[in-house]
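*Asks:* Next comes the sequence, and after it the predicted model I'd like to discuss.
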Amino acid sequence: MRTAEIKRRYLAHFEANGHAVVPSAPLPAISDPNLLFVNAGMVQFVPYFLGQQTPAYQRAVSVQKCLRTPDIDEVGKTSRHGTFFQMNGNFSFGDYFKAGAIPLAWELSTKPVAEGGYGLDPERIWPTIYLDDDEAFEIWRSVGVPAERIVRRGKADNFWSMGIPGPCGPSSELFYDRGPEYGAEGGPAVDEDRYMEYWNLVFMQYERGPGATKEDYPILGDLPAKNIDTGMGLERMASILQGVDNLYEIDEVRPILTRAAELTGKRYGAHSGHVASESHPDDVRLRVIADHVRTALMLIGDGVTPSNEGRGYVLRRIMRRAIRSIRLLGWQDRALPELLPVARDCMSPSYPELATDFDRIADYAYAEEEAFLSTLRAGTTILDTAIAETRTAGGTALSGAKAFQLHDTYGFPIDLTLEIAAEQGLSVDDEGFRRLMADQRTRAKADAQARKTGHVDLSAYRRVLDAHGPTDWQAYQSLDTDSTVLGLLGSDGASTQVAELGEIVGVFLDRTPFYAESGGQHADAGTLTGDSVRADVLDVQRPIKGLVVHQVRITGGTLAVGDRIHAAVDPQWRLGARQAHSGTHVVHAALRHVLGPSALQSGSFNRPGYLRLDFASPSGLSSATRSEVEDVANLAIRDDLPVDARYMTLPEARQIGALALFGETYDDTVRVVDIGGDWSRELCGGTHVDRSAQIGALAITSESSVGAGQRRIEAVTGIEAFRYLARERDLVTNLADQLRAPREELPDRITALVSRAKAAERRAEQLQLQLTREQARALAGSAEDIAGIAFATSTGSADADPRQLAELIRRELPQERRGVVVVANASNGTMRLVIAVNDAAVDRGTSAVHLVKTVLGGRGGGNAGLAQGGQPGGRPDQVVDLVRELLRSAS
C-alpha cells in the first residue's frame, strides 16, 4: 500500500467518525516562537489543549508534516534516524476519551483492506499502557486483545508531557510484531526492533508541575476537560504495510536512495544486515542523501530558503550534508538536478503542490548547490593543508582558530570541518571555535549598541527609567508636544544639569512625538525649542525598553534639566518617512504577488524618500520581473488603498495571516498594519500614510545580491521618486543628443558601441601578448650562464604582466638545461618580483619560492616552479643581483 493511500485512508476513517479534517500546518512553526519547525502532530492544536483558544470543532484529524533536527548527525548511521516525517493524528478537545480513542485505533488497524482499513493481523498487535491504567486495560480487553499481550510500563515509556509544566497524561502505544527475523520473542519490553511502535494514544487528563527529569514531576490535578492526542508515524506504518525493513525502503524514500546508488555505482545493503551497528559507510551516506534531499524538498516547498540563520541555516546544513555525502561516494557532478526530481515524484502523490511549484523549489536548491560547491573547493583545500600541518606537528586536534578562520573568512561551515577532521582521525578544538564565535558576536553587539547609545553605560539609562518611569511616546498621535526635560547626558556619558551652545547631548523628556529608530525605520528629525534654548534633534533611540533618548545639538542658548520645551517633528521629514515605510510594505506585497509566497522580507531600512528591502530569491530579477514588481506596487498606490493599524495578540495576528520578520522578538500585544485589507498585512511598529496614494510614486533604483539566496531592492518614494525619474529622463535625453539617435533606438546603438569597444580590447590584448612573446624570446636569447644555469632577467617597467612574462621566458629557455627567470619592476613605490624555474632546475633542487622568500626577507609565496612577492621601496636591479649571487653560491 503506497504511503499516499495510507494517508488517505487515515483521514477518511476519522472523517467518517465525525472528525474535522485539518490541513497540515507548514513546517516552519510560525505559531510557536519556541520552535523553529513543527516537530509533532499536535503542535498546531496546543492553544486548544492549553485553553488559550476555543476550537471550531471538538474532533479533528490531520496528517502533519514534521521535522526534528537534534539528531541530525545520527541520520544514516542507523535505519531509524531521519529528519522529515509525517504524523497521522486524531484529536479530541473535551469530547471522547479512552473509550473512544482505543476502539477507533483498533478498528482502523485491523479492518480489512477491502473495507478501507489497514488489514493488520490482530494477533500481532501488542498494546502498552501505563502501570495503573486499569481503565485502558479493560477497554483493550473489550476489543479482543488478550491480557498477555497488554503490557504495563512505567512513566518513562507510557506517561506523556511536553517536558514543561502543563497538560500531561498516561498513554497507550500500539506495537506490531514483524516476526522472528527481526529479533527475540516476548513483546515490546523485550525487543522494540521486532515489535515496532506505530501509534501512540495520549490520554491528556492531568496538569503537571515543574520537574528536572522525564519522570520526576508532581501531578497538580485534573485538567478542566479530558483530551485525546494521538500520533501514528506514517513512515512506520508504510514500513509495516509495504513489508520493508525501515523508513529508507518505503515508496517515498527508496527511489531517491536507489538513484543516488546508481549515480555513484554503489549497492545499498551490500555490506550490512539488520543490526544497526553494522552499517557500512556507503550505506550511511546513501541514507543521508535520501533523507536530506526529501527534507530539503519539503522545507523549500513550505517557503524556507537557505541562509546562515535560523530555519534557513538548518536547510543549508541539510542540503550540504547531502551534497557532500554523494561526492564522498564518487559523484563529482551536480547532484540535486538528478535527485530532487525523484523526490518530487515520490512526494507529490501526497502533496501535489510540490509538482506545481517545482520550478521555484528547484531554483533555490540548484543555486545553493552551486554556491556550496564553490565553498567546498576553496575551503577543502585550506582544510586539507591545515590537517596535514597538524599531523606533521604531531597534533591530534585542529585548532579552534583555524576552524574559525575557515568559517569566518571562507564560509566553510563548522559542522563540515568537524566531519572532515573526524574522517582524518583528528578532533577539532570546538570549545575554542565557540569562544571565538562568541567573542565576535559580543563585539558586533557592543558595536551596534555603541552606535545607538553613544558608548554610554546602559546603567545610566536604567537610572533615568527607575526615577521617572517610561517615556510617554506619542509618535503615532502627534507631531509636537509640550514636554519637560527630565535628564541630560553629556558626550562622556555622564549626567549633567546644563548643556551649552554647540554641545551634543542626550536628552530625556517626559513625553515625545519623535519616532525612535526601530523596525528598519530611521529616527525622526526636528527641533526642541524653549524660552532660552533651541536644539536640533540629530537622532532618537530606545536604548532600553520604555525609554526614549534624543541626541541633540544645542544651536542657541542653553538647555537645563527641568526646562519646559516644545518638541516638534519636522513635518516634511515625517511625511517622507511615512511614504517610505508604507512603500516598503507595498514593495514586499508586490514581490510576493509576482514571485510567490517564498519572497519573504529578511530585512529592511527606510528613511524619508528612500527604502531598501532584502528578500529571499535564488537568482536576480530580470528587467521584466523588476518592471512587473514596480508596476504592481504603483497600481496599489494608484488604487488609494486604505492603511489601517490595529493591536491584537500575537496568536490572533498569526491567525489572520500577518507576516512577521523571522528572528525578531515581539511582545504579547502586537501592532498589525494592513494596506488594502489582506493585500498587505504585516506586524509593524513604524509610521505610515493613511492611504496608499499618499506614497505619491515609487521607483525601483536597483536590485542586487547581498549573499547566497538573498537579494536587495532599493527604491525611492514621493518627491524623491519624481526627482529620480526626472534625472533618468535627462540622462536619456543627453545620450540621445550625443548619439544623435531617437530614444527608442538607444539600446541598440549602445549595444553596438559596447560590442565594438570589446572587440578593440581583444585586439589590443592579442597585440600585447604578441609583443610580450617577442620580448620573452629576446630575453631568453640573451640569458647569461651561471654555473650551467641559464639566467634570464627583466627589470624594466614593461607593460606586460610580470607573471605572464616570466612564464613565457621560462618556456623559451632550453628545457634540457637548468633555467631561472627573474622579472622585477617597480611601480608606485612598490617592487613586484616574479621568479620562474624550469623543470630541469627544480629536479636539481632549485626552488622559486625559496629564492623569493630569501631575497624578500620571508615575504612572498608560490611553489618550486613559480613564486612571487612584493616589497615597498625595493630596487629591481638589487634583487636580480641577490638572486645571481644565490645561484652562484649554490653551485
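*Replies:* Happy to help now that I have it. Numbers count the residues shown, from 1 in each chain.
*Asks:* Only C-alpha atoms from now on, for both contacts and neighbour counts.
*Replies:* Will do.
*Asks:* can you tell me which residues contact Gly520?
*Replies:* Gly603, Ser604, Phe605, Asn606 (Cα atoms under 8 Å, 6 or more residues apart in numbering).
*Asks:* In which helix or strand does the second one reside?
*Replies:* Take DSSP states H and E as the rule and Ser604 turns out to sit in strand 601-607.
*Asks:* Could you list the buried residues of that strand?
*Replies:* Neighbour-count burial for strand 601-607, counted by 16 or more other Cα atoms under 10 Å, picks out Gln601, Ser602, Ser604, Phe605, Asn606, Arg607.
*Asks:* Pull the contacting residues for the fourth one.
*Replies:* The contact partners of Phe605, taken as Cα under 8 Å, 6+ apart, are Gly519, Gly520, Gln521, His522, Leu611, Arg612, Leu613.
*Asks:* nearest residue to it other than its sequence neighbours?
*Replies:* Leaving aside its sequence neighbours, Phe605 sits nearest to Gly520 (Cα to Cα, 6 or more residues apart in numbering; 4.1 Å).
*Asks:* and the comparison structure, right after this:
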Amino acid sequence: METAEIARRFLAFFEKNGHTVVPSASLVAEDPTLLLVPAGMVPFKPYFLGQRTPPYATATSVQKCIRTKDIEEVGKTARHATFFQMLGNFSFGDYFKERAIPLAWELVTTPVEEGGFGIDPERLWVTVYLDDDEAAAIWRDKVGVRPERIQRMGMDENYWDMGVPGPCGPCSEIFYDRGPEYGAEGGPEADEDRYIEIWNLVFMQYERGEGSGKDYPILGDLPQQNIDTGLGLERLASVLQGVDNIYETDIIGRVLAKAAELSGTRYGDDAGQDVMLRVVADHVRSAVMLVGDGVRPGNEKAGYVLRRILRRSIRNLRLLSGSDAFHMHELTAVSIDAMKDIYPDLLEKAAMIHGVIDAEEKNFADTLRSGTALFNRAAERTRAAGGTTFSGSDAFQLHDTYGFPIDLTLEMAAEQGLKVDENAFDSLMQQQRDTAKRDAKAKKLGNADVSVYARLLDTSGATDFLGYTDQEGEARVLGLIVGGQAVDVARAGDKVEIVLDRTPFYAESGGQLADQGTISVDGRGTADVEDVQKPLPGLFVHRGTVRSGELVVDDPVHAAIDGGRRASVSRSHSATHLIHSALRNALGPSTGQAGSENQPGRLRFDFTADRPLRPEELAEVEEEVNTVLADDIQVRDFQTSLDEALKMGALAMFGEKYGDRVRVVEMSDYSRELCGGTHVPATGRLGVVKVLGESSVGSGVRRVEAAVGIDAFRRLSKESMLVGQLSEQLKAPREELPERIDSLVSRMRAAEKEIERLRAAQVLQAAAGLADGARERAGVLLVAHRAEDGATGDDLRKLALDVRGRLDGDRPAVVAVAGVPKDRPVVVVAANKAAQKRGLKAGDLVGVAARELGGGGGGKPDVAQGGGTDPAAVDRALGAIEARVGESA
C-alpha cells in the first residue's frame, strides 16, 4: 500500500467516525517555546492546555514534523528521520479510552478491501502502563487481545507528559511483530527491534506538578479527559510495504535510488555508503518540506536547521561521487514528485523550492572552497604549535562567516586527528544569542502570557477592524494588561496593552508596520499607542503608555490613528506590490516574496533569486514601477474564496496561512496579491519610487530597498545637489562625471601602490645593516629588531626572511622583527635549519612573544607570525625571544 493511500485511508476512517479533518499546520511552529513542529499534537496544544477553546470536539490530521535531536542517528537505524508525518486522532473531552482503543484496533486490522490496513491480529502486541487496569481490560475484554499479548511497562515507555507542569497520563502502544528473523520471542519487552511500535495512544487524564524527568507529583484529575494518538506514517508504510526500514518505502526510496544513480553507487553494496545515501534521501525530503513552508537557509533558528541538513546532504553526495557536480536540483525534483500526492501545493511551489535549494548548493560550493582554506590554515597553526585542539573561536568564525555547521567542523577536524573546543564554541554562540535576545527584548508581544490573550478572545470575541474605511472611531475597552497581568485600571505612566471591541488601528502583519495614535476617554484619560500586535488570530492588542488620567475596563473610548503616518505606510505597501511584479517581470515567475517591511516613506522587499540584479536590470525595475505610477492605475480590494483567488492568478506569500475567505488587492492586471494591508486608492498617489539599492540577505535571498513619495523626492533632490557640487569641483559636465571620477580613482590607486613600493623598499634597505649587526647569543646568531611604525605585517615578514637569508647558513640563526601596523603589534620570527635542529622553532618563539603582546600566533618551524593588543609591549616581546634563545644552550 502506497504511503499516500495510507494517509488517505486514515483520514477517511476517522472522518467517517465523526472527526473533523484538520490540514497539517506549517512546520514552523506557532508555539513560542518551539522552533519547528516535532509532534502531531503540537498544533492542538493550546486546546489540551485549556488556553483556547477548540472549534471541534474531535479531530484527525496528517501532521508534518521535523526532529533534529537525533540527527547523527539518521541513516544508521531503521526508524530515525528528520522529516516524518504523524497520523493522529484527537478528542477534547469527547471520548476516552473506551472508544480510542477499539477505533485504533479496528482501523489496523480491518481488511484492505474494507478500507482498513489489513494487518493480521496475530502479529500485533500491545503495551499499557503498569497500573492502567482500565486500558488492559478494554484491550482484553472489548477488543479481544489475548492476555499474554498485553504487556505492562513503566513511566519511561508508557507515560506521557510535556516535560513541564500540565497535562499527563498513561499511554498504550500497538506493536507489530516483524518475525523471528528479526530477534527474540517475547513481545516488546523482550526485543523492540523485532517488535516495532506503530501507534501510540496517549490518555491525558491527570495534571502533573513541578519536577525533573519522570519524577514529579500528580496533582489530580484534569477537568476533562483528552485523547492524543500518533501513528508514524513512514513506519507504518515500511510494515505494509514489507521493507526493512523507512528508507526503502515508496517515497523516500525514490529519492534514495536517484541519489545512488547520481553518485554512481548502488544501495546495498556497502554499509557505509548505504548510511550516506539514507542521509541524503532523508535530508533532501526534509529540505523540500521546510522550504515549502517558507523557511530559508540561514545561521539561526529554523534557517540553521535547513542549512544544516542541506549541507550535510550536499557533502555526503560529494563524498559518495568523488566529484563537485551539482545534483540537488534533480533530487529536489524527485522528492517533490514523490510527495505531491499528499501535498499537492508542492507543485505550485516547485520553482520557488528549486530556486532556494539550488542557490544554497551553489553557495555551499563557494563556502567549501573558502571555508576549507580557512579551516586548513587554522588546523596547520594548531599542529605547528603542538596542539591537538582546534580553537572554538576558529570554529565559530567558520560557522558565523562561512556557514559551516559545527558538526561539519567536527567531522573535518576528526579527519585530521584534532578535537574541537566545543565549550568555547558554545560560549561564543551563546554570547551571540544573548545579544540578539537583548536587541529583541520587549518587542512585539511584551511579556504577557498567551493565556491572558486567550481568555480575552474567548470571553469577548475577535476585534472588529475598521481601518480599511475609518481612521478614527468609538470603541469600548474589553481588557487592560499591565506587566503581563490583566488589570481593571491603567493609570498615568503605565506601560499598557489595550484590547478594544473595535479599532481603526492596523496591527503589524504582512510586512506592514502597525499604526500609531491615541486612545482617549472623554475628560478622564489618554493613552499613546506606539504599536499594535495580534498575539492570537483576530485579537488586536494596542501597546503604549497612559499619558494622562486613567483607562478603565468597559470605558467608552475614542480611538484615532496618526493619519499622515498611515498614508505614508500605505504608499510604501502599494509600492512593495509594484516592485514585486516588476521583479517577476525581470527575473521570471520563480521569483517570490521572502519577506518585506513597509514603514513611513521607505520599504524593503526580500525575494528569492540565485544571483544579484545587474545595474541595468535594477534601473529597468525602477523605471517600470514609476511608469505604472504615471498611469495612475486604480487600486481595488475585494473578498473571495482562496481557490477563486488563486485561479485568477493572485500571488500568495509562502509560509503565510490563509482561511477559506481571503482579501485580494489588485492594480489592474499588473499586480494581484492576497493581502490584508492598507493601500492607496490609485498608484498615482505614490508620487515617485526611488530604488536605493539591492543586496544579499542570505543564501538565495536578495533585498531591494526603496524610498517612496516625499522621501523619494528628498533623496533625489539630495543626490542632484551632490552631483552638482561634484560637477563644480571637478569642472566637468554632469554626464562626464563617471569618467572623470574613474580617472581620479585610477591615478590615486597608482600613487598608493607607488608609495607602498617605496615604503617597502625603505624597510628592506635595513636588511643588510641588521644582518651585519647580528649578535651571538648562546651560539646562535640573533637579530631582534623593532621596525618603524606603519610597516605592514607583510613588510615585516619580507624583512625577516631577507635578513635570515643574509646570515651564515651553517650557523644557527634566528631573526625576530616586530612593529605596530594600524595600532596592533605584530611579530615575525624566522629560524634557519641549523636553529631548528637546536630546538628553536619559529612557531614556538612567536608564541613566547605573542603572550607578552596579549595575543597569540603560530606557523611553521621556519617562519611564523603572531600579534596582540598591547603596542607598549613590543620591546618586552623581543626581549622574551632573546631570553628563550639564550636558554637554548
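*Replies:* Good, I have the coordinates. The structure presented is a predicted model; accordingly, all values stated were derived computationally and were not measured.
*Asks:* tell me which element the corresponding residue of the second structure for Arg316 of the first structure falls in.
*Replies:* Aligning on TM-score structural alignment places Arg316 of the first structure opposite Arg307 in the second structure. Per DSSP H and E, Arg307 of the second structure falls inside helix 301-321.
*Asks:* burial of Asp191 of the second structure, as a residue count?
*Replies:* The tally of other residues near Asp191 of the second structure (other Cα atoms under 10 Å) stands at 15.
*Asks:* Help me confirm that it comes into contact with Ala184.
*Replies:* Yes - using Cα atoms under 8 Å, Asp191 of the second structure is in contact with Ala184, at 6.1 Å.
*Asks:* before we move on, back to that, which one of the contacts of Gly520 of the first structure is nearest Leu36 of the first structure?
*Replies:* For the contacts of Gly520 of the first structure, the residue nearest Leu36 of the first structure by Cα to Cα is Gly603; the value is 18.5 Å.
*Asks:* does the closest residue to the closest one other than its chain neighbours count as helix, strand or coil?
*Replies:* Leaving aside its sequence neighbours, Gly603 of the first structure sits nearest to Asp614 (Cα to Cα, 6+ apart; 5.1 Å). Going by DSSP: H, G, I helix; E, B strand; the rest coil, the secondary structure assigned to Asp614 of the first structure is strand.
*Asks:* what's the burial count for Asp614 of the first structure?
*Replies:* Neighbour tally, Asp614 of the first structure, other Cα under 10 Å: 22.
*Asks:* pretty sure it is in contact with Ala599, am I right?
*Replies:* No - Asp614 of the first structure is beyond contact range of Ala599, at 9.4 Å (criterion: Cα under 8 Å).
*Asks:* Surely Val783 of the second structure forms part of a strand?
*Replies:* Yes - per three-state DSSP, Val783 of the second structure lies within a strand segment.
*Asks:* contacting residues around it?
*Replies:* Applying Cα under 8 Å, 6+ apart, the residues near Val783 of the second structure are Leu770, Ala771, Gly773, Ala774, Arg775, Val814, Val815, Ala816, Val817.
*Asks:* So which of these are in strands?
*Replies:* Arg775, Val814, Val815, Ala816, Val817 (DSSP state E).
*Asks:* I only care about these that end up buried; give me the PyMOL line for that.
*Replies:* Buried subset of those, written as a PyMOL selection, criterion 16+ other Cα under 10 Å:
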select buried, resi 814+815+816+817
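*Asks:* Now do the residue mapped onto Leu781 of the second structure from the first structure against Asp177 of the first structure, distance only.
*Replies:* Aligned counterpart of Leu781 of the second structure in the first structure: Ile789 (TM-score structural alignment). Applying Cα to Cα, to the nearest Å, the value for Ile789 of the first structure to Asp177 of the first structure is 82 Å.
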